Every structure is written in C-alpha cells, then in structure tokens.
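1. Dropping a prediction and its sequence here:
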Amino acid sequence: MTIDFTMSAAQKAIQVKARTFSESVLASSIHDADSELDLISAFVKRKSAYIEAYRQGIATAMLPSAYGGAGLSCLDFTIATEEISAIDPGFACTVLCNGFGLMPIVWYGDEAQKRRFVRAATSDPDEQYLAAWTAAEPSGEPQATTISENPLAATGIGLTATLRGDHYVLNGRKKWSSGAGWDGLGSNSQIVIARTGREIGYMRGLSAIVVERGTEGVTCGFASDGVSRKPTDALIEFNNAEVPVENLLRATESRGDVVINRNFAWFGPVAAIAAAGVARAAYEVALRLSKRYSGRSIPLITQFGNVGYVLGEVAAKIESARYFAWRAADYLDKHEDHAEILGAMCKLNVTEIMFDCVFKCMQIVGAHNAERQYSFTRNLHDAALLPIFDAGNMTMQRRRVEGVLAADGFNPRGAMDDEPIYVQRMTGSG
C-alpha cells in the first residue's frame, strides 16, 4: 500500500466549508478592518465574521463533539486553517486561541470541568465566546521572564496562586494573553499558568487554573509603551483575585510544564499551515499578475525565465510546507496530541521558509506590492509574525528540539517509524 496524501470525502468537505466561509464571509470584513488604525477596533470589526464562524461550528471545531464541538482531528483542523489563513491569518489566530484556552481542559480536566467550561464555550447564546491562553509574563517581574526566553528554567513564572480555604488567591501579572475579549475587558475564560507550589527551578510548582471573565481582582489592559495594541497582547493583572479551587486542573498540579509543552506542540502544525496559507495567497497574486502585466517590456513578465524559476520554487516550497504540516498534525492525532519535537520542527521549518516565499513574490510584483488590492503589506506582516509568534522559533521551539535530541533515549528515526516521542518533563540547566 502506498502512502496516500489524498483527502477523504469528509476532509474535502471540511476544506470546502472553510474555503466558502473565508471567501464569502471573512473576506468582506477585511477591507474595513485593515483600514482601522486602532487594532482593537480592527479586531472588533471581525466580530460579525466570528459569530458566523461560531454558528457554523468553525470557531469551536477543535473541541470534542461530546461537549458540543465539531470534533475535528488536528489534521482536519489544519486543513481548515489553511483556507482561513489564505484570507486572514489573524482571524485564524482568534479561532486557534479557543483551542489554546480550552484544549488543556479537554486533556487534563475532570468530567465536571469539561461539562462546565467546554460546554459553555460551545453553547454561548450570544455566539461569540472567546477563550484565552495566559502563560508568559512581563520582563522584570519578580522571579519572572517570558517562558520563551527560557523554557527550561521557569523560575520565570512569578504569578502566585495561594490556597486559602476553598479558593486560590492569585497575585501577579501576565503579558501576551491570547485574548482580550471583544470589549478589551478579557475573554470569557482563560487558562492561566500560576505557581501553586513552593518549588523553584525548571517548571516545578506550576499548575493550570481556569479564570473566568468577571473574576474580581482581574483587570485587562495593554502595555503603556503603545508599541503594540493587538488583542493578543493583553496585559492581565491579578490583585488578590479569588478563583474557586475547583477551577484548578488537578492533573496539572505542579506539572504546568507539561501543559505548556503540549499546547505549543499542538500549535506547531497549525502555525505552519497558517504560514503556508499566507504564502499561498501571495503566490497566487504574483502568478496572476505575472501573466497579465508586461511592465515596460513587450512580453508579459511571466515569460522571463527568472520569474518562472522563482514562482516554481515558491510553488514547490508551499507544497512541501503543506505536507509537513499534514504529517505533523497526523502524528499529533496518532499520539494523543503529543508531538513535542515534530510540532516544533514543523513550525520552525515552515514558518521561516514561507516568509522567504512571500518576500520572493513581492519582488516579482515589484512596486505594485504596496497597492491595497494585492494585500502584500498584510501578507509580509503576517509571514514575519508567525516565526516569532507563540513559542518563538529562536527561543522556545529550538530549545525544545535541542532538549529532545539531547535525551539519552532519543531515537533519531522515531518520527520516521511513527514511534511515540514523549517529553514527560522539561529538563536542563539554568
């Protein structure tokens, strides 16, 4: 039997559904959103598209059907993500954040927590539920750095969760929460990584806690430097915020590193396919223009050999990127959403290569790439962002790969042989 890269009928239907939504609903919201200078306002202008995505089950597609989600596998979700990202990867990120903020409950929550939190996400009467992932902290915090700066020595988590009776009392700050909500006041729920234990060193003493919107003592804002005001750059402050003890994901107690590692591994192929979607959009524009535009020469520019060579190279890289993302997603599905090394390698390889593809397409289009109709300004921004996005390539992702490779029992043919390569704890010095 040969290795089959053909989508099943069900997967093709998922692709068509995502493509139809993206081209008929999402695309119409981009012009107004992109013309908005304030990025929070731009985010809100996509709200109607999000509500439609919620109604169609796209916004909660990654959640199990037993709790009201679409029950898509990681591979299925990856297929859908490419179609959305080809139109607007920022919107794909909004949907992805629901996975970031809810999949840890699916993995580590008890039955009551799954019914309470995941079911709430899929049965919102307002059809606009947003979840968030809140792990990193501002530099300079007591005992704090960002996780991506040193994932192996997470004395970098300064947010404390102190048990007092039937509540945890949270104190500290978080940066880069993956969602500020539609009004800038916070998402409906967020998974927060906090220090519940006294252990210092590596990731010991960390746990995952669900913090709900409206919790007293929790405020959401943005850095005062004004450099970035994306909804995914929310600064969350916890001032004696009381969270019920039943919001702690018990299976994560003093194992917060496992949650961080697994979440970013799950993110790997999705980020990769998002980059492929962005590059695909740029490639299709460059190809179309090259067949219609002659510049100051008589023949169309596509007839110049170097243009065809570059476009052919870009097309090949996009194809290989897609298959790597599919493979990593398939591996996640086969190994209980664990792909700590394959997910990292996929994100590293694909996001950096796709940035180069977008830049090459811009060189072909030349001075015209600044015109709004071609969307190259947005494509370049998105392609540049993905390599440094959650679990940045130069820090956390490369450190993860290095750490796995250095393990005594690592099998260099493990991925090829489809063997499980699990990382139970983050280890290392520092």
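-> Ah, there it is. Since this is a predicted model, take the numbers as computed values, not measurements.

2. make it CA atoms for all contacts and neighbour counts henceforth
-> Will do.

3. so how far is residue 333 from residue 69?
-> 17 Å (CA to CA, to the nearest Å).

4. which of those two has more neighbours?
-> Neighbours were counted for residue 69 and for residue 333 using other CA atoms under 10 Å; residue 69 has more, 20 against 17.

5. neighbours around the nearest residue to that one once chain neighbours are set aside, how many?
-> Distance criterion CA to CA, 6 or more residues apart in numbering; nearest residue to residue 69, sequence neighbours excluded, is residue 63 at 4.5 Å. Number of residues near residue 63 (other CA under 10 Å) recorded here: 24.

6. For residue 63, give me its contacts.
-> With contact set as CA atoms under 8 Å, 6 or more residues apart in numbering, residue 63 has these partners: 69, 70, 71, 72, 99, 102, 103, 106, 118.

7. wait, the last one sits on residue 99?
-> No - here residue 118 lies out of contact with residue 99, judged by CA atoms under 8 Å, at a distance of 10.4 Å.

8. in the stretch 151-300 of the chain, which spans are helices?
-> Taking DSSP state H, counting those that start in this stretch, the helices of the stretch 151-300 of the chain run over residues 256-290.

9. try this one side by side with the last:
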Amino acid sequence: MNMSFVLREENRALLERVRDMIRNEIMPLEEEYQAEINKGDRWQYTERQAEILEGLKAKAKAAGLWNFWLTDSDKGFGLTTVEYAYFAEEMGKTPLGAEVFNCSAPDTGNMEVFERYGTDKMKEQWLKPLLEGEIRSAYLMTEPDVASSDATNISMSCVRDGDDYVLNGEKWWSSGAGDPRCKVYIVMVKTGGDDLPKHKRQSMIVVPADTPGIEILRPMEVYGHDDAPHGHMHIRFTDVRVPAENILLGEGRGFEIAQGRLGPGRIHHCMRAIGQAEMALEQMCKRALQREAFGKKLAQLGANFDIIAECRMEIEKARLLCLKAAWYMDQGDARAAAPWISQIKVVAPRVALKVIDEAVQMFGGQGVSQDTPLATAWTHVRTLRLADGPDAVHRRQVARAELKKHTQEKI
C-alpha cells in the first residue's frame, strides 16, 4: 500500500506563506489581544480586539490565505486531508491562527455540514457569511443530564407541530455560543421514539441563535477559565419553534451527518494540538539555554537533555500517526479511517499535554502564571481529551477494531 505524506510543491509554498504570517504578523499581536479580554464586558470585543482580529483576517483574505479546511472541494485550495494537516499544525501554534485563516472550530465542521447537507436557502443564509468570516456558529450536542459520550443518549425533545419543530431541553459545552458574532446553531435532537433503531432516533436541525425561547444560562468554566469571548455555554431551550425545513436531510439522519462532520474535525484538532506541542518545546528549549541555576544553563541540569529529547521523539511519533489517519480519510472509506482517527484522538492530546507540562516545569512558577501561554495551552489541550469523544470511547473503538481481526463474534 503506497502511503504518501508529501505536500505538493505549490502547497509547500502556500504553507510557507502561512508560516511566515503566523510568525511575523500574528504572534507579535497575541499578548496585546489577550490583554484586551479583561477590559469591560468580557463577552464583547473591545475596539482594539476587533481591530487586531479583523485586521489580520482582512490581510489573510487579501493574500488568498483563506478557507484551507475545504479539502477536496472546488471552493477552496483542493488540499488533501494530509496536506491540510500541516496547515492545521501551523495554525495551532497561536490561539489566533485558526480564526485568522477562517479555519476555526466549530465553524469548519458546521460549514462542512451546510455544504454537504444544507438546502440552497441554508447555504445562502448561513454558509455564505461563514465562508466570508462575517459570522460565527456553534454546534450543540452535549447535554448535562445524560452521558453524551454515548450519542444515542441525546434526548433534547424535538416534536413536529404543523410546519414547525418545537425544541425543549438543555445543552452545555456549546463552544463558541458566547461569541457575540455567533448567529446560528446546528443542534443534535431526538425526533424518534425508542421503537426505532437506536441510531435512527436522533436528527440535526438548524436554529438561528436569536430564536425566541433560547436562554444562555451561564458560561462553562475550564479549570476556572470562561474562555471569553468565545465561551462554552450552557443553554436552555423552552418551546423553541423552528421551521420544519430547517431539519437536515430529514428525521433520523443525525448520526450519518455527525460522522461526516466529526472525522475531519478530530484530525484538525489533533494537528493543532501537535502545533501547540511544538511551540511548547520551542519555548522549553529557549528557556533551557537562557536561564541559569547552580552555575549552569538549565539545559545542563538534571535530566533536561533527556526530557527535551523525549519530547521531540513523542511529537514526531504523534505527527506521523496523525498523518496516517489523514491518509486513510483521504481514501474515502470512513469506516477504515475510524480506528486510526480514534488512535490519534487519544495520542495527540496526551503528547501535547506531556510536552506542555515539561515546558511549564522548565519555566518554574512563571510557567503556571499568566506570563507565558503555557497554562492556557494546557487547559485547552486537557479539554481536548473530552471534546469529540473522551479517551475511553476512542480506546474502545481501537480495541474493537483489533479484536474483530480475530473473531466472527460481535464485539
């Protein structure tokens, strides 16, 4: 089996342009952008924040560095998933990277859903402004009262009433729903009774964020941080009426849509995590060469040589596994790709957490403070071990695929 992880020449040049913009234009503004979050209303963009973010987005768009995530599409650059993985890694090196190039989650997954499964009306109303980076969106799946790692538990009521569906229930960890630019939700709901096969009971429906009956209860905090102005919101729906035409593909198609959405998204998350690990290793090395203790550079103390070497090797292994999962995705067989995606979904966050933690240790007290990006990076990557399926669910999928090689029994 010929497996290639090579970038085509024209895309290698494109990646270099992205890398250059991240290093020379985005990273120098990171600290100033973050400092603006605590000024005034944390859930509104300050004038300077908007100026920084929209200015960078305008530069990227003008340079044609936009919507790389549109793999295998005539609307984008036609990158393969393998090729896009390299771009995602670079964008993961800065908190602003993904949005500057219009490659942010959950928008990329939502745009993919609109492009694949949306009506012409949805594409005009929602996909078009999302592709232009004019609005943001959220994906609402997880619920507070059920174990949402088993998506067959999703229970938000969605009942047909004439020309509408009526939604009642709560969602939480609705990432991006706190952003004042968030205008539309894609919501996983229950439309079928328990008499239906368990994977035919759920559906996805498009809900404008300003629909009456939607109440944002609170932002969920990640280790004490609310991630403003993006936010992971806890939302209540009370008799929310949505036109029946807003259901995607029809009742009972939710799982089908979810699998089309989540596969590429997991790879994107993992490669961004590898980018965060690369930045942490770079910061660790610089610190080790600049700081002295006990008359020596930190690099020469204790096991720091070994720690740096282990981090480099772990990153390389994780990247190769991610590229292999991306290659399987490019072959067009989602079932064959699934165990590889599950493997990298477990491995990449683990590796990134290990590297970031070692970098924190090298920085000492400064490493857990607001004076480096390491503490924030750690909380984001730790969350990734739960987002898009917790480790245990993905390990279960990997084990089932392995066991099936040796038995005809249902695993």
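-> Everything's here; your move. A quick note: this is a predicted structure, and the numbers were derived from the prediction, not measured.

10. Once they're superposed, tell me the TM-score.
-> In this superposition the chains share a TM-score of 0.82, using TM-score structural alignment, normalised by the length of the second structure; 396 aligned residues with a CA RMSD of 3.6 Å.

11. Checking my notes, the residue nearest to residue 69 of the first structure in a helix, right?
-> No - read with DSSP: H, G, I helix; E, B strand; the rest coil, residue 63 of the first structure is coil and lies in no helix.

12. any idea how far residue 329 of the first structure is from it?
-> Applying CA to CA, the value for residue 63 of the first structure to residue 329 of the first structure is 15 Å.

13. Nearest residue to residue 64 of the first structure in space, please, no chain neighbours.
-> Among residues not flanking residue 64 of the first structure along the chain, residue 71 sits closest, at 4.2 Å (CA to CA, 6+ apart).

14. Enumerate every residue touching the one you found.
-> Contacts here follow CA under 8 Å, 6+ apart; on that basis residue 71 of the first structure touches 61, 62, 63, 64, 65.

15. Kindly report the same for residue 36 of the second structure.
-> Listed by CA under 8 Å, 6+ apart, the contact partners of residue 36 of the second structure are 46, 48, 49.

16. rerun at 7 Å
-> Residues in contact with residue 36 of the second structure (CA atoms under 7 Å, 6 or more residues apart in numbering) are 46, 49.

17. And residue 90 of the second structure, what's its match in the first structure?
-> Under the alignment (TM-score structural alignment), residue 90 of the second structure pairs with residue 83 of the first structure.

18. what's the spacing between its match and residue 328 of the first structure?
-> For residue 83 of the first structure relative to residue 328 of the first structure (CA to CA), the value is 18 Å.

19. go on, residue 379 of the first structure?
-> Counting by CA to CA, the separation of residue 379 of the first structure from residue 328 of the first structure is 24 Å.

20. okay, these two: which has more neighbours?
-> For residue 379 of the first structure versus residue 328, the count of surrounding residues by other CA under 10 Å is larger for residue 328: 29 against 26.

21. residue contacts, whichever residue in the second structure pairs up with the more buried one?
-> Under the alignment by TM-score structural alignment, residue 328 of the first structure pairs with residue 325 in the second structure. Listed by CA under 7 Å, 6+ apart, the contact partners of residue 325 of the second structure are 337, 340, 341.

22. Where do the strands of the stretch 201-350 of the first structure begin and end?
-> Under the criterion DSSP state E, counting those that start in this stretch, the stretch 201-350 of the first structure carries strands at the ranges 206-212, 218-221, 234-244.

23. Where does the first one end up in the second structure?
-> Think strand 206-212 of the first structure. Here strand 206-212 of the first structure aligns to the second structure at residues 202-208, judged by TM-score structural alignment.

24. ditto for stretch 278-289 of the first structure
-> Mapping stretch 278-289 of the first structure onto the second structure (TM-score structural alignment) gives residues 276-287.

25. buried stuff in that stretch?
-> Residues of stretch 276-287 of the second structure classed as buried under the neighbour-count rule (16 or more other CA atoms under 10 Å) are 276, 277, 278, 279, 280, 281, 283, 284, 285, 287.

26. just stretch 310-328 of the first structure next, same as before
-> Of all the residues in stretch 310-328 of the first structure, those buried under the rule 16+ other CA under 10 Å are 310-311, 314-315, 317-318, 321-322, 324-328.

27. helix/strand/coil for residue 142 of the second structure?
-> coil.

28. That one against residue 169, yeah?
-> No - Residue 142 of the second structure is beyond contact range of residue 169, at 11.3 Å (criterion: CA atoms under 7 Å).

29. Same drill for the two, tell me which one is more crowded.
-> Counted by other CA under 10 Å, residue 142 of the second structure and residue 169 do not tie: residue 142 has more neighbours, with 26 against 19.

30. Kindly tell me how buried residue 119 of the first structure is, as a neighbour count.
-> Residue 119 of the first structure, neighbours per other CA under 10 Å, totals 18.

31. Leaving out sequence neighbours, find the closest residue to it.
-> Nearest residue to residue 119 of the first structure, sequence neighbours excluded (CA to CA, 6+ apart): residue 67, at 5.2 Å.

32. for residue 392 of the first structure, same thing?
-> Once flanking residues are discounted, residue 392 of the first structure sits nearest to residue 148: 6.3 Å by CA to CA, 6+ apart.
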